[in-house]
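Trainee: Build me a model from this:
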Amino acid sequence: MTMPDPSTTARATSADVPRPGHGALTYVIPALLGVNALIMLAAGPFWYATTPGVPQTGPYNGHFVADIGIAFAAASVSLLMGLLPLPQARLFALPGAIFLIGHALLHLLGIVHHGLSDVVAVATEIIGIYLPAWVAWHIVQPELPTLVAMVRAPALVINAGIRAAERRLGVTMDYVRDIARTSPATFGKLQQVSALANRKPHGDPAPFHFAGLGAVVHDDCGECVQIHVNLARADGVRADWLRAVLADQLDDLPAPLADAFRLGRAVAAGDPAMETYRARLQQHYGTATVAALAFEIGIARFHPSLKRALGVARSCTPVSVKVSDG
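Mentor: From the prediction side, this is the model:
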């Protein structure tokens, strides 16, 4: 069985902390945008005369060059703020990304209509326009689901999204509809939690599913368990392993997966045995993966707690959990 690469898992489970997706280039490009802005503002005629392709756009207009210089300065600051080691800091880069990507699209349209004058102009377009747009996109793209979740959608769209989630998860979600109807702000927060829950680490998904399943088996023996089983099957986790877990026949599982399940259950129960399971998992997978497993356990416990607080939990009621073979 292929185990997750700890270094890969560490990257995947730190999506809320911006990282340079292209190494130093992610920092260099915003900095160069700032330098370009300073030149445009301090030495507009020099910038105009020496930048390939610019003189061909028309006569020099100092006010226009300064305006664009301010736009590049704002884009530079925006992207650099998007790289701060803060949760959802990438959203700071959105204004800069809008300008840079829009600027690149405008230039592409110009190429379609007028073509490029020479090879130097092509290189200038790639380095000065399309590369910054590409870097900006890769800074903001991981946070776009969060941004979408923060936007209040019409009721029709919300209900369609809930129905789609019900089909994917295999259970009804009337309590989510009630939240959306009575407390849109809370529904927005719930969407953000769902976005976090959907960010699965790279590699074998099985240990993460079993860790979460261990927690919900303890916290909720009804619909939340069914959701986790359905999601695990959708990710290719073997049906016989899931049946073994539900029957509490953990000896039928590979030892690391059994320990992942036991860790989730022990954490939910406050069982000191969690220390033993964590130590074995850390020895097998590494520290980064154990951190990812801990995150999965925490996220898995969110919905059972929410449903109990709302008075809609069906914990410990005779809900039959099914494991599909397809």
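Trainee: CA only for contacts and neighbour counts going forward, please
Mentor: Fine.
Trainee: The nearest residue to Val319 once chain neighbours are set aside and Val171: what is the separation?
Mentor: Leaving aside its sequence neighbours, Val319 sits nearest to Gly222 (Cα to Cα, 6 or more residues apart in numbering; 5.1 Å). Per Cα to Cα, to the nearest Å, Gly222 is found 10 Å from Val171.
Trainee: Could you also give me the structure for this next sequence, so I can compare it with the first?
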Amino acid sequence: MYGKFDGLDRLAQALIGLAALMALANGAFMLIDPFGWYDFVGTVKASGPPNAHFIRDIGIAFAISGLLLVYAALNPALRWGSAVVGNLFPTLHGVLHIYEVLVGICSPDIFWRDAPGVLGPAIAVWSAIGIQLARKRVSPVPLPKPLFVSVMQCMVGDAEPYYGDLSKAGGFAVEKFQHAMVLSGHYFHAPKDLIHMARLGSTRAEDCGPCVEIVRGIALADGMDAARLQNALVGKPESDSDALAYEFGAAIASGDAPVAAVLGDRIEALHDRKIRTELTLAAASGRLFPAIKRGLGYASACTIPRLAEHPL
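Mentor: Take a look at the predicted model:
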């Protein structure tokens, strides 16, 4: 899920942002005053006489890296791929320094004097990415198609059997689907419990048992109470707000426009238009995955009895 930033998100932002500022500052210095940069960085003199053109070339690399990292720092969960790309040059730069000290080109004294500025930013960015990956708080968008498909098949198995079809569809279908997955996890203004209730109601209205279990699992991972979710699924929501969000999602999924409009107006009156919008997106995304399964002939993997016949 991609809600408001928490403390660890802010830490990841700070780590990437610090690396970005260092790269931009260094790049700007090298571009504007290459000989001044050469004199300022005392250890660089051991590598030979200055060359303004080469210094500016390297400054461009630092500047590009810094810009990519700035972009990533604004939202590490969604833009961690940009952080990876932006961190390639600092990382390889650090690897070069390590290689040179190992083979004797650079003295250990110079290496350790350079280490904070050379290795520090790269380590900071990889640490930030690691924080997000460890929490599974990352967008699937940057993942290459084979890796993404393999990961999803391992995670959901037969519950979502269409990943093989998507991988063969061509036209970057998998990458576009990854963006749809990001939208399905969006919330910012709305309380997360309302988001999960709207998505649960929408998915349940689609009569898709495996999809309901996936949505319930996502809600549990986001801190929702299992009994609370179960009560909503069996038609006994624990609060009026749970009932309102759940029924709103169900009305959207079932195509009941009059009921959806009435419930949406109630949500807007109780909260505001932005929250109604986010609940609408949550409910709409709940229809996507069951619809794909039905369209590709996997209806038997999706259909479950109505609640009145067989409560979950």
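Trainee: before we move on, back to that, comparing Gly222 and Val171 of the first structure, which residue is more hemmed in?
Mentor: Looking at Gly222 of the first structure and Val171 with other Cα atoms under 10 Å, you find the greater number of neighbours at Gly222, namely 20 against 15.
Trainee: and that one, what does it touch?
Mentor: When contacts are counted by Cα atoms under 8 Å, 6 or more residues apart in numbering, Gly222 of the first structure is found next to 314-321.
Trainee: Mind checking which of those are buried?
Mentor: Of the members of the contacts of Gly222 of the first structure, the ones counted as buried by neighbours, 16 or more other Cα atoms under 10 Å, are 314-315, 321.
Trainee: Of the residues you listed, which belong to helices?
Mentor: Cross-referencing those against helices under DSSP state H gives no overlap.
Trainee: Make TSV out of those and add distance to Glu166 of the first structure.
Mentor: As requested, those are exported to TSV (distance: Cα to Cα, whole Å):
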residue	distance to Glu166 of the first structure
Arg314	17
Ser315	19
Val321	16
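Trainee: Grab the nearest non-local neighbour of the residue most central in space within the second structure.
Mentor: Here the mean C-alpha position of the second structure is nearest to the C-alpha of Ser139 (Cα atoms, centre = their mean), at a distance of 2.4 Å. Sequence neighbours aside, Leu78 is the residue nearest to Ser139 of the second structure in space, at 4.9 Å (criterion: Cα to Cα, 6+ apart).
Trainee: Leu79 of the first structure too?
Mentor: What sits nearest to Leu79 of the first structure in space, not counting adjacent residues and going by Cα to Cα, 6+ apart, is Ala93, at 4.4 Å.
Trainee: Equivalent analysis for Phe289 of the second structure, please.
Mentor: Once flanking residues are discounted, Phe289 of the second structure sits nearest to Cys211: 7.4 Å by Cα to Cα, 6+ apart.
Trainee: Remind me which helix or strand the alignment partner in the first structure of that neighbour belongs to.
Mentor: For Cys211 of the second structure, the aligned residue in the first structure is Cys224 (criterion: TM-score structural alignment). Cys224 of the first structure belongs to helix 223-234 when elements are defined using DSSP states H and E.
Trainee: quick one: the helix or strand following that helix to the second structure mean distance?
Mentor: Using DSSP H and E, the next helix or strand after helix 223-234 of the first structure towards the C-terminus is helix 239-246. With the two structures superposed, helix 239-246 of the first structure lies on average 2.7 Å from its match in the second structure, counting by mean Cα distance after the TM-score superposition for the first structure.
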